[in-house]
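Asker: Could you work out the structure for the sequence below:
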Amino acid sequence: MILWREVAVIALAACGGACLALFDVPAAWLSGSMLLVAVVGVLRPLPDLRKPWFDSTMLLSGALIGSAATPEALVAVARYPGSLAVLFLGLAAIMLATGAYLHYVARWSWIDSLLAAAPGALSAVIAVAQAKGANIGRIAVIQLFRILVLVALLPSVMQASGGGIVGQPPTMLVAGAGEMLLVLGCGLFAGLVFERLGVTAPIILGSTFSSAALHGSGVVHGTLPASIQIAVLILLGAVMGGRVSNVKRAELAALFPLAIGSFAVSVIVAFAFAWPAAWLAGVPYATAMAAFAPGGLEAMAMLAFALGLDPLYVGAHHLARFMALGLAMPLLVAKMKAEPPKG
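Answerer: Take a look at the predicted model:
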């Protein structure tokens, strides 16, 4: 009975994603699935997906994250040392500034504040929040708001700054069945080892490490099929949406001003660091804006390709930030404790 209710939640999430995908909304499968599950969950309680669902989502998410570390991408990362140094300084500044805003203005715990402030690596953020007992509901609200506003407004802002629509998304190479099984098997093994060692968010970390090593070394070529990628986004949206629906309505309404404020802080800091990075790399400011935008890897990459911006520059910076956040986040909050639930 519980299994069928969980399947119903996932089906509901798929419907939400499909509705936005019909209108070609960037990050549609993630944002649509989360929004519909959250709305229905507020009206009628829905079951949380159990650990096997969550772990499967994290395993596949890690495989996708690591698949971006191709030899070509690693070479591209090495081309922009000055710009990447600015990126990492900007990443620290975004985390500190936005985290401080949520901590001191909203009176959130530091662990909730930093996880909500993380600009991207959403799968890793949710995995760490789950492992540390943080408030996934309000973290998800802040994160989703940032993604939705970025994909809605950033194209117009970048075009006004000089980015024209001239490019097309490249064809993604799909890994063979044997390669996919190798990536997932190694990821699961590494994740179980990390879990035994007491590492925070072990499944997604192990899967990311394994996938990055296999792709970066050239042993595996290609990423997971588009259908599996969509399934991962639906599952992640279902998890996040379910947690959002558990947030009390009064608190949910109070989160929107905080979401607007934290979004403004993170974007101002990100675009401030994008200017010197553009000068160092010799790229248009619009291209640097896309590379430094504090959104999810998939959504920002889609926007960059749609606007015809330099895919190597944008991809290298998002890959570097994505990997840095995904690997450092569990270590950053390892000693922090979530605040006890208020009854």
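
Asker: C-alpha from now on. contacts and neighbour counts both.
Answerer: OK.

Asker: Excluding residues flanking it in the chain, which one is nearest the spatially most central residue of the chain?
Answerer: For the chain, the residue sitting closest to the mean C-alpha position, by C-alpha atoms, centre = their mean, is residue 122 at 2.7 Å. Excluding the flanking residues, the one nearest residue 122 by C-alpha to C-alpha, 6 or more residues apart in numbering is residue 296, at 6.8 Å.

Asker: Could you do residue 225 as well?
Answerer: Going by C-alpha to C-alpha, 6+ apart, residue 225 has residue 174 as its nearest residue, at 5.6 Å.

Asker: For stretch 107-120, buried residues please.
Answerer: 108-120 (16 or more other C-alpha atoms under 10 Å).

Asker: got those residues as CSV, with distance to residue 253 and secondary structure columns?
Answerer: As requested, the buried residues of stretch 107-120 are exported to CSV (distance: C-alpha to C-alpha, whole Å; DSSP: H, G, I helix; E, B strand; the rest coil):
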residue, distance to residue 253, secondary structure
108, 16, coil
109, 19, coil
110, 21, helix
111, 22, helix
112, 18, helix
113, 18, helix
114, 21, helix
115, 20, helix
116, 17, helix
117, 19, helix
118, 22, coil
119, 23, coil
120, 24, coil
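
Asker: any chance of these in TSV, plus distance to residue 60?
Answerer: Formatted as TSV, the buried residues of stretch 107-120 follow (distance: C-alpha to C-alpha, whole Å):
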residue	distance to residue 60
108	31
109	30
110	28
111	25
112	24
113	26
114	24
115	21
116	22
117	24
118	21
119	21
120	17
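
Asker: sorry, back to before: isn't the residue nearest to residue 225 up against residue 228?
Answerer: No: counting by C-alpha atoms under 8 Å, residue 174 sits too far from residue 228 to count as a contact (10.9 Å).

Asker: Please enumerate the shared neighbours of these two.
Answerer: Here residue 174 and residue 228 share no contacting residue, scored by C-alpha atoms under 8 Å, 6 or more residues apart in numbering.

Asker: sorry, back to before: I'd like to know how many residues surround the residue nearest to residue 225.
Answerer: 14 (other C-alpha atoms under 10 Å).

Asker: how close does it get to residue 205?
Answerer: 22 Å (C-alpha to C-alpha, to the nearest Å).

Asker: cool, and residue 48?
Answerer: 23 Å.

Asker: Look at the two and report which has more neighbours.
Answerer: The residue with more neighbours, out of residue 48 and residue 205, is residue 205; 32 against 19, by other C-alpha under 10 Å.

Asker: Quick check: the gap between that one and residue 66.
Answerer: In terms of C-alpha to C-alpha, residue 205 sits 10 Å off from residue 66.

Asker: what's the answer for residue 181, then?
Answerer: Taking C-alpha to C-alpha, one finds residue 181 at 14 Å from residue 66.

Asker: and for comparison, fold this next one:
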Amino acid sequence: MLKRTGITVGLGFLGGWLATLLSLPLAWMLGPLFMVLCLSLMGVNTGIDKRLHRTAIALLGLFIGSRIQADELLGLVLWYPSVLAMLVYMALMLFGGYWIFNHANVGRMNAMFCAYPGSMNSALVLAERANGDLRWIAISHSLRLVTVVSGAAIVASFFVDDVTLRSSTSSFTIMDGLPLVLATLCWWLGRLLKIPLPEFLGPMAAGAIVANLGFDYSLPTWIVLTAFLVLGASVGARFSGTQWSQVISMGRYGIAFALFALLVAALMAWLVSSFTHLSFLAVLLALIPGGVGEMAVIAMVLDIDPVYVVSHHILRLLLLIFMTPLMIRIANGSAKQ
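Answerer: Predicted structure coming up:
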């Protein structure tokens, strides 16, 4: 796995470098994503060690947490319009996605999990418990993730003149290591308490603690960009071992669902932004099911409050977790029919 991870990261670096030369938006995430995706479908054995992927998520959580101020959290009560929109959006994704995938003849139960609004890992775990076909579910969610993440980044780039990461300290000192130690401890505590996404929420809490104690802390830019690279390469590597015939067979339905997710999210975001002070881009990133880490990355480079975006995705994840028993019962009931 170490060799495969090294090859994948190297390919991702090449993709990020090429994307930077071409001045593409989010070069150090989309470049690795598309480079690894294309080579994976060409037969290259790619993959990212889960520990490295989780470390990248943890660094991202620490980076976001360091921007959180306690007094800003009072604004949560003002976000209820987009929270309500997110609930409606989740329902539309479940019913609309089920209708789309039901036409793929993969079975009612598999169609249900293919339409799961985000959280690919949760969908696969649930589907496995219900004896679902993980092959189709993994392909559909991978296509959704790639389409949504790349689509969101490209669409967002039209609203800004330059999509770049704000510069931060380039050197790394001993004092910079103290928040990393605290982040590790919070990660471990999160796992101990069995909270969702402990590798993300734990370090994010650590960053918030450091920030609110009065320390002016920011991860060096090269560390943040490395986390972007790993996240992008990880998405592309999900297609390792996938045959073109499988992608073609399921691809039209997966892409149709992803486009449906983007279009409906854009409509909901437009409605919310039209009647509130919330910006269209912020609501869009908060709604679309592209993954917590990926949407947080896009929010940061666009200078959108990452706390606002992340809070919506975490809430959706919690709701999906609470829906787990119902989803399994529905899936098992559908399989018996």
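
Asker: neighbour-wise, which of residue 181 and residue 66 of structure 1 wins?
Answerer: Comparing residue 181 of structure 1 with residue 66 by other C-alpha under 10 Å, the one with more neighbours is residue 66, at 27 against 12.

Asker: Could you find the closest non-adjacent residue to that one?
Answerer: residue 212 (3.9 Å).

Asker: Can you report how many residues lie near the one you found?
Answerer: 25.

Asker: what's the counterpart of residue 146 of structure 1 in structure 2?
Answerer: Correspondence of residue 146 of structure 1 to structure 2, assessed by TM-score structural alignment: residue 148.

Asker: Secondary structure element holding that match?
Answerer: helix 134-157 (DSSP states H and E).

Asker: Centre of the chain to that helix, how far?
Answerer: Helix 134-157 of structure 2 sits 10 Å away from the centroid of its parent chain (C-alpha atoms, centre = their mean, to the nearest Å).

Asker: Checking residue 340 of structure 1 next. Helix, strand or coil?
Answerer: coil (DSSP: H, G, I helix; E, B strand; the rest coil).

Asker: Can you tell me, leaving aside adjacent residues, what's nearest to residue 95 of structure 2?
Answerer: Nearest to residue 95 of structure 2 is residue 115, by C-alpha to C-alpha, 6+ apart, at 7.8 Å.

Asker: Spit out the contact partners of the residue lying closest to residue 218 of structure 1 once chain neighbours are set aside.
Answerer: Leaving aside its chain neighbours, residue 218 of structure 1 sits nearest to residue 71 (6.8 Å; criterion: C-alpha to C-alpha, 6+ apart). If a contact means C-alpha under 8 Å, 6+ apart, then residue 71 of structure 1 has 215-218 as its contacts.

Asker: Give me the subset of the residues you listed lying in helices.
Answerer: 215-216 (DSSP state H).

Asker: Which residues lie in contact with residue 210 of structure 1 in this structure?
Answerer: 63, 66, 183, 186-187, 190.

Asker: again, only using 6 Å
Answerer: residue 187 (C-alpha atoms under 6 Å, 6 or more residues apart in numbering).

Asker: Give me the aligned partner of it over in structure 2.
Answerer: Match for residue 210 of structure 1 (TM-score structural alignment): residue 206.

Asker: Now do the SS call for its match.
Answerer: Going by three-state DSSP: residue 206 of structure 2 is helix.

Asker: Please apply the same query to the one 3 residues further on.
Answerer: What three-state DSSP gives for residue 209 of structure 2 is helix.

Asker: Same check on residue 96 of structure 1?
Answerer: Criterion first, three-state DSSP; result for residue 96 of structure 1: helix.

Asker: Kindly report the same for residue 43 of structure 2.
Answerer: coil.

Asker: what separates it from residue 243 of structure 2, distance-wise?
Answerer: 8 Å.

Asker: what does residue 195 of structure 2 give?
Answerer: Residue 195 of structure 2 sits at a distance of 36 Å from residue 243 of structure 2 (criterion: C-alpha to C-alpha).

Asker: Then residue 227 of structure 2?
Answerer: Separation of residue 227 of structure 2 from residue 243 of structure 2 (C-alpha to C-alpha): 28 Å.

Asker: Pick out whichever of these two has more residues nearby.
Answerer: residue 227 (25 against 14).

Asker: which residue lines up with that one in structure 1?
Answerer: In structure 1, residue 227 of structure 2 lands on residue 232 (TM-score structural alignment).

Asker: Let me see the contact set for its match.
Answerer: residue 57.

Asker: tell me which element it is part of?
Answerer: Going by DSSP H and E, residue 232 of structure 1 is part of helix 226-245.

Asker: So for that helix, what gets flagged as buried?
Answerer: Neighbour count says helix 226-245 of structure 1 has 229-245 buried, by 16+ other C-alpha under 10 Å.

Asker: Mean deviation, that helix versus structure 2?
Answerer: Helix 226-245 of structure 1, aligned to structure 2 and superposed, deviates on average by 1.4 Å (mean C-alpha distance after the TM-score superposition for structure 1).

Asker: Now which residue in structure 1 aligns to residue 101 of structure 2?
Answerer: Using TM-score structural alignment, residue 101 of structure 2 sits opposite residue 106 in structure 1.

Asker: and that match, how far is that from residue 98 of structure 1?
Answerer: 11 Å.

Asker: Over to residue 192 of structure 1?
Answerer: 33 Å.

Asker: Quick check on these two: which one has the bigger neighbour count.
Answerer: residue 98 (24 against 17).

Asker: so the more buried one touches residue 118, yeah?
Answerer: No: in this structure residue 98 of structure 1 lies outside contact range of residue 118 using C-alpha atoms under 6 Å: 8.6 Å.

Asker: What residue in structure 1 is paired with residue 197 of structure 2?
Answerer: Under TM-score structural alignment, residue 197 of structure 2 pairs with residue 201 in structure 1.

Asker: OK, contacts around its match?
Answerer: Applying C-alpha under 6 Å, 6+ apart, the residues near residue 201 of structure 1 are 127-128, 131.

Asker: wait, which of these is closest to residue 302 of structure 1?
Answerer: residue 127 (23.9 Å; C-alpha to C-alpha).

Asker: So which elements touch the host helix or strand of the closest one?
Answerer: Assigned by DSSP H and E, residue 127 of structure 1 falls within helix 122-132. Using 3 or more C-alpha pairs under 6 Å, 6 or more residues apart in numbering; DSSP states H and E as the contact test, no helix or strand touches helix 122-132 of structure 1.

Asker: Kindly recompute the last result at 8 Å.
Answerer: helix 51-67, helix 110-117, helix 136-160, helix 202-216, helix 311-332 (3 or more C-alpha pairs under 8 Å, 6 or more residues apart in numbering; DSSP states H and E).
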